[in-house]
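> dropping a prediction and its sequence here:
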Amino acid sequence: MNAEPIKVEPIATVIGGRVDPTDDHWGGTRAIIRLDPAYPLEVVQGLEEFSHLIVVWQFHRASPQDIALHARSPRNNPRWPATGTFVHRNHRRPNQLATSFPRLLSVDGLDLHVADLDAVDGTPIVDLAPYFQELGPRGSLRQPDWPGEMLKHYWDDPTGR
């Protein structure tokens, strides 16, 4: 491609929550998305009215050597079919970015208290917005069986609560 590179700067950082990334058991995880203190408080005005956020974040612990532009079985499980890079939702992507949909618990100044954010402490946040259900998927959803099998325990609470 001949497109110019896009410069993206973090707007916030994840504080607290999980320290180590894992494949499953993200349910109940609470963290703070701490926005850049240089931003005026007005940037979050009205955000507390929403239940969920769309958060774009960087796999900051991954390296460029982790990028895998080929087909492979999800989680290297041979029971699941080999699928291409853009069928996976992991750090092996070219820009090593992820999207999550955490619950917004409260807004305290520039600290956004969230639950079910599957990013670890120290993760750079590159963008966020409230989730509008009107802009969610339209029509019926379709997917093969393997994502449901693979993610069966993704949102389990690690404490068993």
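Nice, thanks for sending it over. Nothing here was measured: the structure is a model prediction, and the numbers come from that model. Numbers count the residues shown, from 1 in each chain.
> going by C-alpha atoms from here, please, whenever you check contacts or count neighbours.
Will do.
> show me what contacts the residue nearest to the spatial centre of the chain?
The residue lying closest to the centre of the chain (Cα atoms, centre = their mean) is residue 100, at 3.1 Å. Contact analysis of residue 100 by Cα atoms under 8 Å, 6 or more residues apart in numbering lists 53-57, 117-118.
> any idea how far it is from residue 128?
Residue 100 is 9 Å from residue 128, where distance means Cα to Cα, to the nearest Å.
> common neighbours of the two, please.
With Cα under 8 Å, 6+ apart as the test, residue 100 and residue 128 both reach 53-56.
> which residues of this structure fall in helices?
146-150 (DSSP state H).
> wait, residue 53 sits on residue 129?
Yes - Residue 53 is in contact with residue 129 according to Cα atoms under 8 Å; the separation is 5.6 Å.
> of those two, who's got more company?
The residue with more neighbours, out of residue 53 and residue 129, is residue 53; 21 against 14, by other Cα atoms under 10 Å.
> another one to put next to it:
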Amino acid sequence: MSHQCNTCQEKLLKLNQQVSVMRKEMKNLRQMLDSATRAHRKQLTSLQSVLTNIDRSELCKAQTPNITSASPVSALEQGVIQTAPIGYIRSCFSAKNGTPRQPTICGQARAELRIQNSVFNNPEHALVGLEQYSHVWVIFMFHKNGHLSAKAKVKPPRLNGQKVGVYSTRSPHRPNALGLTLAKLERIAGDTVYLSDIDMIDGTPVLDIKPYIPDWIREPPVSSLDVRFTAHAEKQLSEFVPSGCNDQDGPKFQFLRSTKEATAAIKAVLSADPRSVYRRERCTDKLFYFTLDAADVTCWFGQGFAEVLQIRPLHIQLK
């Protein structure tokens, strides 16, 4: 009798062990199924975004003039360009994980950018003068996005799941996968720029770099000019109607809100002397024209001053 009981207990123990194994396998299967379901939903969402972008692209192609056979200048005027990196970042960050989400977080984060010979025959010449600045703007491509789709709303990591518009964030997933960052300029050696405080990973394609000029307004390279208006120009300007005012006749500004604001804007433009070096040196006896909002401004420059001669609506052509 005891032998039979022992046999039954052994069988029961084996059955319990088998049931335990089956439960674990079922749990693993459920987890795998849940994971596959989530991945499938994610792929469907990504596919929907891609299809939406394709539809938008086809719509844009239908609405946009054919530029495939157009000249580079014509394509540029329509906002379509072909880009080529000026160089690639060599960074202390080899992958996205751990890379700062924005610059100036990690001062010890260093990188190098070597300007390629395919851009300039003497790339070091393009860097002359850049050493005068403490920081540079770097325009680059998010080359590790993994897909080309972009959503109008995203969830930035620092907002804990809150959705906001993509243009209010630095999300890499954008209609045009371009990034802009501010980096500290450590030094320049030949054709190579040494940076720190960076937030770019190794291999990042760089499209352009520009100096960061925080004191541009306070320390202009050209002395400010005194700006004068002739009585005729002042009278013409007074005939313009501010934006948002629909109960008056006359040429109407689209952006400027008053004659006073228009006067200040014209003075700001001319006091900084918008002429090129060639015009300043070779065309001192010629009139200067520029447009501001709905106004066509004519002026001339003297020694240390600019005088506005006339201000006419854009739809009236000069004779």
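Yep, it's here. No experiment lies behind these values; they were computed from the predicted model shown.
> which of the contacts of residue 100 of structure 1 sits closest to residue 28 of structure 1?
residue 117 (8.9 Å; Cα to Cα).
> what residue of structure 2 matches up with the closest one?
Aligning on TM-score structural alignment places residue 117 of structure 1 opposite residue 198 in structure 2.
> surely that match meets residue 113?
No - applying Cα under 8 Å as the test, residue 198 of structure 2 and residue 113 come out as separate, 11.6 Å apart.
> and these two? which has more neighbours close in?
Each of residue 198 of structure 2 and residue 113 has its neighbours counted (other Cα under 10 Å); residue 198 has more, 27 against 22.
> who's in contact with residue 48 of structure 1?
Counting by Cα under 8 Å, 6+ apart, residue 48 of structure 1 makes contact with 104, 106-107.
> out of those, who's the most crowded?
Among these, residue 104 has the most neighbours (other Cα under 10 Å), with 23 neighbours.
> so which residues of the stretch 51-200 of structure 2 form strands?
87-91, 110-114, 135-141, 153-154, 164-165, 178-189, 192-196 (DSSP state E, counting those that start in this stretch).
> got those strands as JSON lines, with distance to residue 26 of structure 2 columns?
Listed next are the strands of the stretch 51-200 of structure 2 as JSON lines, based on distance: least, Cα to Cα, whole Å:
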{"stretch": "strand 87-91", "distance to residue 26 of structure 2": "46"}
{"stretch": "strand 110-114", "distance to residue 26 of structure 2": "49"}
{"stretch": "strand 135-141", "distance to residue 26 of structure 2": "45"}
{"stretch": "strand 153-154", "distance to residue 26 of structure 2": "36"}
{"stretch": "strand 164-165", "distance to residue 26 of structure 2": "40"}
{"stretch": "strand 178-189", "distance to residue 26 of structure 2": "46"}
{"stretch": "strand 192-196", "distance to residue 26 of structure 2": "52"}
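> for residue 310 of structure 2, which of these is the nearest?
Closest approach to residue 310 of structure 2 among those is made by strand 135-141 (39.1 Å; Cα to Cα).
> buried sites along stretch 93-112 of structure 2?
Within stretch 93-112 of structure 2, the residues scored as buried using 16 or more other Cα atoms under 10 Å are 93, 99-101, 103-104, 109-112.
> can I get these in CSV with distance to residue 83 of structure 2?
Formatted as CSV, the buried residues of stretch 93-112 of structure 2 follow (distance: Cα to Cα, whole Å):
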residue, distance to residue 83 of structure 2
93, 25
99, 25
100, 26
101, 25
103, 24
104, 27
109, 27
110, 26
111, 22
112, 21
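> now for the residues you listed, which pair is the farthest apart?
101 and 112 (18.7 Å).
> go ahead and confirm residue 128 of structure 1 touches residue 53.
Yes - assessed by Cα under 8 Å, residue 128 of structure 1 is found in contact with residue 53 at 6.7 Å.
> how many other residues sit next to residue 280 of structure 2?
Count around residue 280 of structure 2 with other Cα under 10 Å applied: 13.
> if I pick the alignment partner in structure 2 of residue 10 of structure 1, what's in contact with it?
Using TM-score structural alignment, the equivalent of residue 10 of structure 1 in structure 2 is residue 85. Contact partners of residue 85 of structure 2, counting by Cα under 8 Å, 6+ apart, are 205-208.
> which of the residues you listed sits closest to residue 41 of structure 2?
Nearest to residue 41 of structure 2 among the contacts of residue 85 of structure 2: residue 205, at 31.6 Å, using Cα to Cα.
> so for the closest one, what's the nearest residue that isn't a sequence neighbour?
In this structure, residue 205 of structure 2 finds its nearest non-sequential neighbour in residue 88, 4.6 Å apart by Cα to Cα, 6 or more residues apart in numbering.
> host element of residue 50 of structure 2?
helix 2-63 (DSSP states H and E).
> return the list of helices and strands in contact with that helix.
Of the remaining helices and strands, none touches helix 2-63 of structure 2 by 3 or more Cα pairs under 8 Å, 6 or more residues apart in numbering; DSSP states H and E.
> show me how far it is from its chain's centre.
Distance, stretch centre to chain centre, for helix 2-63 of structure 2: 41 Å (Cα atoms, centre = their mean, to the nearest Å).
> residue 62 of structure 1 corresponds to which position in structure 2?
Using TM-score structural alignment, the partner of residue 62 of structure 1 in structure 2 is residue 145.
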